[in-house]
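Chemist: please find the sequence and the predicted model below.
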Amino acid sequence: MQPCDVAADLSEILLTEDQISARIAEMCREIERDYAGEELLLVGVLKGAVMVMADLARELTLPITMDWMAVSSYGSSTQSSGVVRILKDLDTALEGRKVLIVEDIIDSGLTLSWLLENLKSRGPASVEVCALLRKPEAATVEVDVRYVGFEIPNAFVVGYGLDYAEKYRNLRGLGILAPHVYEH
């Protein structure tokens, strides 16, 4: 889906598909440098990170394995509740593994902070974070993120895997959702 297909629902286009692809390629070069000679386990956080995870995995030249975890702190709201629930746990044991959590977006940092502690308790060799997007103004807890694609304003964004009520995930690029869509 192109931004023009849902133009009435977007107040602004923040990032184009080309900008996102270029930045993912740059992040992959950093990851390859940092993990040269290592096997990396990518842990994607469902559902939002699907697009980032797919593009990151295809661009990386390192040996990787992938697994998925689904956690929720949003429900159908536009703001995190701060209460994290595991909806789908990992199928892979983490003991001794180099783990890279792949996130679509970091808002408050509450969910990611919880997830980092949860995964670190499973005995990996290391756990780092790669996020396509971070909203510095929305942070309520400090989370160490090794790879950040873009810092964006504290607005409700959709596209490239991010949704509102399960819509807009397939939007190519990233846009700010117009308030009339979610203010009822």
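Modeler: It's in.
Chemist: drop to CA atoms for contacts and neighbour counts, all remaining ones
Modeler: OK.
Chemist: could I get the buried residue list for the helix or strand harbouring Arg58?
Modeler: Arg58 belongs to helix 50-59 when assigned by DSSP states H and E. For helix 50-59, the neighbour count (16 or more other Cα atoms under 10 Å) marks 50-53, 55-57, 59 as buried.
Chemist: next: stretch 159-175.
Modeler: Those buried within stretch 159-175 under the rule 16+ other Cα under 10 Å are 159-164, 168-175.
Chemist: what's the end-to-end length of it?
Modeler: 6 Å (Cα to Cα, to the nearest Å).
Chemist: ok, and here's another one to check against it:
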Amino acid sequence: MINILDKKFVPLITTEAIETRITALAKEISTDYKGRCPLFIVVLNGAFLFASELVKRIPLSCEITFIRLASYSQTQSSGSVREIIGLNDSIEGRDIIIIEDIVDTGLTMAQLLRQINELSPASVAIATLLHKPEALKTPVDIRYTGFNIDNKFVVGYGLDYDGMGRNLDAIYVLA
């Protein structure tokens, strides 16, 4: 058990399980995009560790850019998304892979997909480390999922509780 601020968390997914799954996702993406040059759009802050580990295992020519969106307040989704740093690169005609840390309500991803699709990409796929199917409020087509988890609050591997816990090398769930 670990303590972060005023909350207690217990282990959910080990470092080894995360690394094994990321390697498998990288192989799948590499096969699917062979001969193409995808643009990875990494959603900050949470997806930075997942993105780093994922893209370094993908031997394709590719580009990486970053955006920052927020929809969480403490341990609950706020239900609204505010864009903090937007996409500045042209994506017209590009194969896009959005790298996200977690898809739960789907609200953040649905808004991001609308914005990206307005810019006329050739294709758009989502790669997420974690997915909470029970929490979905709007349908989202996720092509690459690391782990499906229960609708519980998690930290670690880039995910935080009020800014803390991102540096943990495993995933922990609220006790």
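Modeler: The structure has been received and is ready for your questions. Remember, predicted model here, so these are calculated numbers, not experimental data.
Chemist: TM between them?
Modeler: After superposition, the two chains reach a TM-score (TM-score structural alignment, normalised by the length of the second structure) of 0.94; 173 aligned residues with a Cα RMSD of 1.4 Å.
Chemist: gap between the helix holding Arg58 of the first structure and the chain center?
Modeler: Centroid separation for helix 50-59 of the first structure versus its chain: 11 Å, with Cα atoms, centre = their mean, to the nearest Å.
Chemist: in the second structure, what stretch matches that helix?
Modeler: Alignment of helix 50-59 of the first structure against the second structure: residues 48-57, by TM-score structural alignment.
Chemist: which residues are in contact with that stretch?
Modeler: 22-23, 25-27, 42, 99-101, 129, 157-158 (Cα atoms under 8 Å, 6 or more residues apart in numbering).
Chemist: out of those, which one sits closest to Ala122 of the second structure?
Modeler: When those are ranked by distance to Ala122 of the second structure (Cα to Cα), Ile99 comes first, at 16.9 Å.
Chemist: residues in contact with the most centrally placed residue in the first structure?
Modeler: The centroid of the first structure falls nearest to Asp104 when counting by Cα atoms, centre = their mean (1.6 Å). By Cα under 8 Å, 6+ apart, the residues touching Asp104 of the first structure are 45, 48-49, 52, 131-133, 161-162.
Chemist: which residue in the first structure lines up with Val173 of the second structure?
Modeler: Using TM-score structural alignment, Val173 of the second structure sits opposite Ile176 in the first structure.
Chemist: Leu14 is in contact with that match, correct?
Modeler: Yes. The criterion here is Cα atoms under 8 Å, and Ile176 of the first structure meets it with Leu14 at 6.8 Å.
Chemist: more neighbours: which of these two?
Modeler: Neighbour count, other Cα atoms under 10 Å: between Ile176 of the first structure and Leu14, Ile176 has more, with 19 against 15.
Chemist: so that one lies in a strand, does it not?
Modeler: Yes. Judged by DSSP: H, G, I helix; E, B strand; the rest coil, Ile176 of the first structure forms part of a strand.
Chemist: out of everything not next to it in sequence, what's closest to it?
Modeler: Val157 (4.4 Å; Cα to Cα, 6 or more residues apart in numbering).
Chemist: among the buried residues of helix 50-59 of the first structure, give me the pair with the biggest separation.
Modeler: Val50 and Glu59 (14.2 Å).
Chemist: if we can go back for a sec, now, which of the contacts of Asp104 of the first structure lie within helices?
Modeler: Among these, the residues falling in helices (DSSP state H) are Val52.
Chemist: residue ranges of the strands in the second structure, please?
Modeler: 2-4, 7-13, 39-44, 63-73, 76-85, 95-103, 123-131, 144-148, 154-155, 171-174 (DSSP state E).
Chemist: what stretch of the first structure does stretch 138-145 of the second structure fall on?
Modeler: Against the first structure, stretch 138-145 of the second structure falls on residues 141-148 (TM-score structural alignment).
Chemist: tell me the contacts of the match of Val173 of the second structure?
Modeler: 10-14, 155-158.
Chemist: measure the alignment partner in the first structure of Ala127 of the second structure to Asp89 of the first structure for me?
Modeler: The alignment partner of Ala127 of the second structure in the first structure, by TM-score structural alignment, is Cys130. Per Cα to Cα, Cys130 of the first structure is found 19 Å from Asp89 of the first structure.
Chemist: one more: Met69 of the first structure?
Modeler: 5 Å.
Chemist: when the two are compared, which one has more neighbours?
Modeler: Met69 (17 against 11).
Chemist: residue in the second structure paired with that one?
Modeler: Per TM-score structural alignment, Met69 of the first structure is aligned with Ile67.
Chemist: about what we covered before: most neighbours, which of the contacts of stretch 48-57 of the second structure?
Modeler: Ile99 (27 neighbours).
Chemist: which residues touch the equivalent of that one over in the first structure?
Modeler: Using TM-score structural alignment as the criterion, Ile99 of the second structure maps onto Val102 of the first structure. For Val102 of the first structure, the contact set (Cα under 8 Å, 6+ apart) comprises 42-45, 49, 52-53, 129-131.
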